[in-house]
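1. Next come a sequence and a model predicted from it.
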Amino acid sequence: MTVPDLPPLRDVIARHGLSASKALGQNFLYDAQLLDRIAAIPGDLRGKAVLEIGPGPGGLTRALLKAGARVTAIEMDRRCLPALAELSDVYPGMLRVVEGDAVKIEHSDLVGGEPFAVVANLPYNVGTALFVRWLGGEAWPPQWTSLTLMFQQEVAQRIVAQPGGSTYGRLAVLAQWRSAASLAMKVHRSAFTPPPKVMSAIVHVVPAVMPEGVSARMLERLTEAAFGQRRKMLRQSLKGVPGALQALETLGIDETRRAETLGVADYIALARELG
């Protein structure tokens, strides 16, 4: 595939009079080499469907199209639509832009039921909500084949955290109980325009085998209760979950422990015991 000769992203942004919106959690990336590295994390994307959330003026979108992906991009900032339309013209049939709020849109319908990878520099204000949504549901494996997502570094570390530390919590359990999550790349704040106040990092998640006899909803309920009161002992934080204290006893888990001391396997066993 011949890669079109595109004008620098800075020029496109200037020509359209764009600026990053703080209200929408926007921070623009200009570095083409960095964007190419991000697009390469999921592996070979030639001919594959990719969902991108919040493309903005299209920096990462360019890299995905250059990699041969068929991109569906959801953008709620209509100021960016003309710049994205120019990309659609350069890559005919390869880019579809949907105007709207990604939190309110059913993503699987947009890609026509085929498997898709999610690659996105997520707006900070909706990133965690979207991530939890992609990880949820009883149907598994999911329609997405991988998630390659930019988060604030603090959030990324919570996703890949191991038991016992202060960063280990609900996000880690939800990401790891039936998926493999890894920290793929750190991105310095200076790479963005305007620079955010925090460092960023990219998390890569691929589905794994779902443990048998475990309800995703029950696991979500357990982790929400346990980590919602993480400073309290399990006998206190889980007392509102029917049967949870008896399940702790059955499994030999000391009810005086705290949520961050239980491993992912412990939460799986508890959810299975509760049905």
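-> Yes, it's here. Numbering: from 1, shown residues only.
2. switch to C-alpha atoms for all contacts and neighbour counts from now on
-> Fine.
3. if I look at residue 274, how far off is residue 246?
-> Taking C-alpha to C-alpha, to the nearest Å as the measure, residue 274 falls 9 Å from residue 246.
4. wait, residue 252
-> 10 Å.
5. the more surrounded of the two?
-> Shown here are residue 252 and residue 246; by other C-alpha atoms under 10 Å, residue 246 has more neighbours (17 against 9).
6. Quick check: the gap between the more buried one and residue 270.
-> For residue 246, the distance to residue 270 equals 10 Å [C-alpha to C-alpha].
7. ok, and what's touching the helix or strand harbouring residue 134?
-> Residue 134 is part of helix 127-135 when elements are defined by DSSP states H and E. With contacts defined as C-alpha atoms under 8 Å, 6 or more residues apart in numbering, helix 127-135 is touched by 103, 151, 171, 174, 175.
8. Looking at those residues, which is nearest residue 137?
-> Taking C-alpha to C-alpha as the measure, residue 137 lies nearest residue 174 of the contacts of helix 127-135, at 11.0 Å.
9. Assumed that closest one was part of a helix.
-> Yes. Residue 174 forms part of a helix when assessed by DSSP: H, G, I helix; E, B strand; the rest coil.
10. do you know how far the closest residue to it other than its chain neighbours is from residue 266?
-> What sits nearest to residue 174 in space, not counting adjacent residues and going by C-alpha to C-alpha, 6 or more residues apart in numbering, is residue 135, at 6.7 Å. Here residue 135 is placed at a distance of 19 Å from residue 266 (C-alpha to C-alpha).
11. more crowded one of the two?
-> residue 135 (22 against 14).
12. do you know how far that one is from residue 173?
-> Residue 135 is 10 Å from residue 173, where distance means C-alpha to C-alpha.
13. and residue 176, what does it touch?
-> By C-alpha under 8 Å, 6+ apart, the residues touching residue 176 are 160, 264.
14. again, 10 Å this time
-> 135, 159, 160, 161, 162, 182, 205, 206, 207, 208, 264, 265 (C-alpha atoms under 10 Å, 6 or more residues apart in numbering).
15. Buried subset of those, written for ChimeraX?
-> Restricted to buried positions by 16 or more other C-alpha atoms under 10 Å, the ChimeraX selection for the contacts of residue 176 reads:
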select :135,159,160,161,162,182,205,206,207,264
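16. this is the comparison structure:
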Amino acid sequence: MTTFDGLPPLRDVIQTHGLVAKKSLGQNFLLDLNLTSKIARLAGDLTKCDVLEVGPGPGGLTRGLLAEGARKVLAVEKDSRAMGPLSEISDVYPGRLEVINADALDINPLEQLTAPVRIVSNLPYNVGTELLIRWLTPPTWPPYWASLTLMFQREVANRIVAKPGNKTYGRLAILSQWRTTPRLVLELPPEAFSPPPKVHSAVVHFEALEKPRFEADAKVLERIVAAGFNQRRKMLRASLKGVKPEIEDDLRAAGIKPTDRAEQVSLEGWCALAREIAKT
């Protein structure tokens, strides 16, 4: 069977290199090259961008990114078994693929990337949320990346795009929607992967805003949102009491009822509360 880049089908690559997915690494390989190419296209125009990819595995998405014209792909892969397949891709796209055998949580990729940068990944399930929060909460804003196109468990994707009043609305929605415009752009069934996970998956595309949607101190906002949603069944006057004893005054000044619960407060309301707390 021939493929668009002349490389073997992914099932053959996995068999040749003994790259059986490891649960301990959160691996579920997407083997359909048509789907990996579609995800690459959902990331936008890559022709003038460097792309950071975390967890490429056998390189299906990597191949899609390069075929779609990415100026350079920096692939960070913890599993040393994937170095062989990724090296073969590099040979087909000389000078455009750099591979780092490391844990993405332990490295700073900035030294290997040139702006503009897009991050596109089928994230390992066990580190996906942690990486997202890191990318959404850098020391300064705007961040080094222009967009994120990331695959998560569908449950996590739903939490990212959730609106106030929804039971899935929480910290991830606030952090994502404050500084980016996140959109759920693709859903995938378990059978699209090898091995099939027990859950459905979804791709979310985030466009970074030049400045946050509403003014607020990032650390204060993160603190109150975490406190509010950690005890989401409680009224805010109780869940936020540890933040500030006189929290009811700040809640009222921000236009929030002290008897409201965290999921009832809009992003704008949380930011208004963060500004009130920051005054003192």
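-> That came in fine, so what should we check first? This structure is a prediction, so every number in the text was calculated from the model and none was measured.
17. re earlier: list residues touching both of residue 246 and residue 270 of structure 1?
-> Listed as contacting both residue 246 of structure 1 and residue 270 by C-alpha under 10 Å, 6+ apart are residue 253.
18. Show me what counts as buried in stretch 153-167 of structure 1.
-> 153, 155, 156, 157, 158, 159, 160, 161, 162, 163, 167.
19. and what of stretch 103-114 of structure 1?
-> Within stretch 103-114 of structure 1, the residues that count as buried by 16+ other C-alpha under 10 Å are 107, 111.
20. follow-up on the earlier one: between residue 135 and residue 173 of structure 1, which contacts overlap?
-> residue 179.
21. Show me what residue 262 of structure 1 aligns to in structure 2.
-> Correspondence of residue 262 of structure 1 to structure 2, assessed by TM-score structural alignment: residue 265.
22. Which residues are in contact with that match?
-> Going by C-alpha under 10 Å, 6+ apart, residue 265 of structure 2 touches 163, 164, 165, 169, 170, 236, 255, 256, 257, 271.
23. quick one on the thing from earlier: so how far does the helix holding residue 134 of structure 1 sit from its counterpart in structure 2?
-> Compared with structure 2 after the fit, helix 127-135 of structure 1 shows a mean deviation of 0.4 Å (mean C-alpha distance after the TM-score superposition for structure 1).
24. got the buried residues for that helix?
-> Of all the residues in helix 127-135 of structure 1, those buried under the rule 16+ other C-alpha under 10 Å are 127, 128, 130, 131, 134, 135.
25. Quick one: the contacts of helix 127-135 of structure 1 as CSV, columns for distance to residue 26 of structure 1 too.
-> Below are the contacts of helix 127-135 of structure 1 laid out as CSV (distance: C-alpha to C-alpha, whole Å):
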residue, distance to residue 26 of structure 1
103, 16
151, 12
171, 23
174, 26
175, 25
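26. burial measure for the alignment partner in structure 2 of residue 90 of structure 1, as a count.
-> Under the alignment (TM-score structural alignment), residue 90 of structure 1 pairs with residue 92 of structure 2. Residue neighbour count, defined by other C-alpha under 10 Å, stands at 15 for residue 92 of structure 2.
27. How about the one 3 residues further on?
-> The number of residues packed near residue 95 of structure 2 is 11, by other C-alpha under 10 Å.
28. so it sits in a helix?
-> No. Under the criterion used here (three-state DSSP), residue 95 of structure 2 is coil, not part of a helix.
29. quick one: contacts for the closest residue to it other than its chain neighbours?
-> Nearest-residue entry for residue 95 of structure 2: residue 72, 7.8 Å, with adjacent residues in sequence omitted and distances by C-alpha to C-alpha, 6+ apart. Going by C-alpha under 10 Å, 6+ apart, residue 72 of structure 2 touches 46-52, 65-66, 93, 95-98, 112-114, 117.
30. Could you list which of those belong to strands?
-> 50, 51, 52, 97, 98, 117 (DSSP state E).
31. Would you check that the last one makes contact with residue 208?
-> No. If you go by C-alpha atoms under 10 Å, residue 117 of structure 2 and residue 208 don't touch, sitting 11.2 Å apart.
32. Give me the common contacts of these two.
-> 143, 144, 145, 146, 147, 148.
33. Strands along structure 2, start to end?
-> 29-30, 50-54, 72-77, 97-101, 117-122, 145-153, 180-188, 193-194, 201-208.
34. Is it possible to get CSV of the ones you listed that adds distance to residue 41 of structure 2?
-> Below are the strands of structure 2 laid out as CSV (distance: least, C-alpha to C-alpha, whole Å):
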stretch, distance to residue 41 of structure 2
strand 29-30, 16
strand 50-54, 13
strand 72-77, 14
strand 97-101, 18
strand 117-122, 10
strand 145-153, 10
strand 180-188, 11
strand 193-194, 19
strand 201-208, 11
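35. Quick one: closest of these to residue 6 of structure 2.
-> strand 97-101 (16.5 Å).
36. Return the distance of the closest one from the chain's centre.
-> How far strand 97-101 of structure 2 lies from its chain's middle: 20 Å, per C-alpha atoms, centre = their mean, to the nearest Å.
37. Now it: buried residues?
-> 97, 98, 99, 100.
38. What lies in contact with it?
-> Counting by C-alpha under 10 Å, 6+ apart, 50-56, 62-63, 66, 70-83, 86-87, 89-91, 107, 109, 112 sit against strand 97-101 of structure 2.
39. Over to stretch 270-280 of structure 2?
-> Residues from elsewhere that reach stretch 270-280 of structure 2 (C-alpha under 10 Å, 6+ apart): 174, 178, 213-225, 228, 243-244, 246-247, 249-256, 262, 265-269.
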